[in-house]
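Visitor: need coordinates for the below:
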Amino acid sequence: MTQKPHDYPFPNKIDREHLHTEQPLDPLINRNLQRPNPLDPIGHIETEGRALRNLASGRMPLWVLLLGWSTIGLISFGILGLSLHQLTEALQMAIVQQQMDEVIFRLLSLIPMAVMSGLFLMILWRATWRRR
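Guide: A predicted model of the protein is given here:
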């Protein structure tokens, strides 16, 4: 005959020497760390995230940092310069023609480009200062 859980007798005095719990030392020991597959879409995103995380942490060789500045950095500076040039042209045309509608639309279209290139430059800047 089995007892229900609420029928178990609860001891009045608990001996703390006999109480114990069993826990593994490290919960990540049994976790299988797999490298993402860059050929499927989610794996590609994970691979890019891992690469940018390693770049921002400063744990990379000097040639990787220089290559990052020469590719990602130059492209980001070019995009920022181009967006600034387009914004100044739109402001100049708006002042001449007295129409601010085009400036607002141009500004809304340039914000995502500026944010993305700014984020890439911040990652490279952080990697450079952590490398020292």
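Visitor: all contacts plus neighbour counts: C-alpha atoms, from now on.
Guide: OK.
Visitor: just checking, what packs against the helix or strand encompassing residue 123?
Guide: Using DSSP states H and E, the element containing residue 123 is helix 101-131. Contacts defined by 3 or more Cα pairs under 8 Å, 6 or more residues apart in numbering; DSSP states H and E place helix 101-131 against helix 41-57, helix 62-68, helix 74-97.
Visitor: dump these into CSV; add mean neighbour count and distance to residue 109 as well.
Guide: As requested, those are exported to CSV (neighbours: other Cα atoms under 10 Å; distance: least, Cα to Cα, whole Å):
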stretch, mean neighbour count, distance to residue 109
helix 41-57, 15, 25
helix 62-68, 14, 26
helix 74-97, 15, 9
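Visitor: looking at the ones you listed, which is nearest to residue 129?
Guide: helix 41-57 (9.4 Å; Cα to Cα).
Visitor: can you tell me how far residue 131 is from residue 65?
Guide: Using Cα to Cα, to the nearest Å, residue 131 is found at 9 Å from residue 65.
Visitor: tell me which of the helices and strands packed on helix 101-131 lies nearest to residue 127.
Guide: helix 41-57 (4.5 Å).
Visitor: packing partners of the closest one?
Guide: Checked by 3+ Cα pairs under 8 Å, 6+ apart, helix 41-57 has helix 101-131 packed alongside it.
Visitor: second chain to compare with the first, below:
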Amino acid sequence: MTRRDDSDRLLPDYDLDKGKPSNEVPPNSRPVEYDRVPSGYEPIGQIELIGRVFRGLVRGRFPWWVLILAWICFGSLAWIYAYGAVVAIVVAFTSGAWISFAVYFIFFIAMSVMSAAFFSILWRATLAKLSNRKRGRK
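Guide: Okay, the predicted model is just below:
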């Protein structure tokens, strides 16, 4: 074939016979993984798994025993952080040095933020579970 015949065949304006029907078949494509479960062996995979657990917890679609167990595990951890924050602020105010006050105050802020995060997740999960239960009664 000549070069002109190749270009005519490959261009979109290629004139097909009007009498012959044509059928275009798309290439095979792999299915898209919409809900891929991340690997727990990699650091970013662990973060994704923990986020998945907390998102599921906040939506309220789980049995009651999961909520009670979450309050026992994560709630106790949050209370430990809150206790650490109170101890840090008491030690900060009783110590006379400004450097130690600053260190303990930063520790107090960090512990307060961590305990507030746990409490807010558990509180939202409880409210979601209670609202799902009310919707189910109607």
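Visitor: what's the TM between chain one and chain two?
Guide: The TM-score (TM-score structural alignment, normalised by the length of structure 1) is 0.67; 101 aligned residues with a Cα RMSD of 1.8 Å.
Visitor: aligned partner of residue 41 of structure 2 in structure 1?
Guide: Matched by TM-score structural alignment, residue 41 of structure 2 corresponds to residue 39 in structure 1.
Visitor: who touches its match in this structure?
Guide: Taking Cα atoms under 8 Å, 6 or more residues apart in numbering, we find residue 39 of structure 1 in contact with no residue.
Visitor: mind checking the SS state of it?
Guide: coil (DSSP: H, G, I helix; E, B strand; the rest coil).
Visitor: counterpart of residue 107 of structure 2 in structure 1?
Guide: Per TM-score structural alignment, residue 107 of structure 2 is aligned with residue 109.
Visitor: burial count for its match?
Guide: 12 (other Cα atoms under 10 Å).
Visitor: could you do residue 124 of structure 1 as well?
Guide: For residue 124 of structure 1, using other Cα under 10 Å, the count is 22.
Visitor: that one -> structure 2?
Guide: That one, residue 124 of structure 1, aligns with residue 122 by TM-score structural alignment.
Visitor: surely its match and residue 69 touch.
Guide: No - at 10.7 Å, residue 122 of structure 2 does not count as touching residue 69 under the criterion of Cα atoms under 8 Å.
Visitor: contacts only, for the alignment partner in structure 2 of residue 72 of structure 1.
Guide: Using TM-score structural alignment, the partner of residue 72 of structure 1 in structure 2 is residue 74. Contacts for residue 74 of structure 2 were tallied using Cα under 8 Å, 6+ apart; they are 118, 122.
Visitor: give me the angle between the host helix or strand of residue 74 of structure 2 and helix 43-59.
Guide: Assigning secondary structure by DSSP H and E places residue 74 of structure 2 in helix 64-94. Going by axes from the mean of the first three to the mean of the last three Cα atoms, to 10 degrees, helix 64-94 of structure 2 is angled at 110 degrees with respect to helix 43-59.
Visitor: and helix 64-94 of structure 2 against structure 1, how far off on average?
Guide: Mean deviation of helix 64-94 of structure 2 relative to structure 1 after superposition (mean Cα distance after the TM-score superposition for structure 1): 1.0 Å.
Visitor: and the match of residue 41 of structure 2, how far from residue 124 of structure 1?
Guide: 25 Å.
Visitor: what does residue 85 of structure 1 give?
Guide: Residue 85 of structure 1 is 23 Å from residue 124 of structure 1, by Cα to Cα.
Visitor: then residue 70 of structure 1?
Guide: Noted for residue 70 of structure 1: a distance of 11 Å to residue 124 of structure 1, by Cα to Cα.
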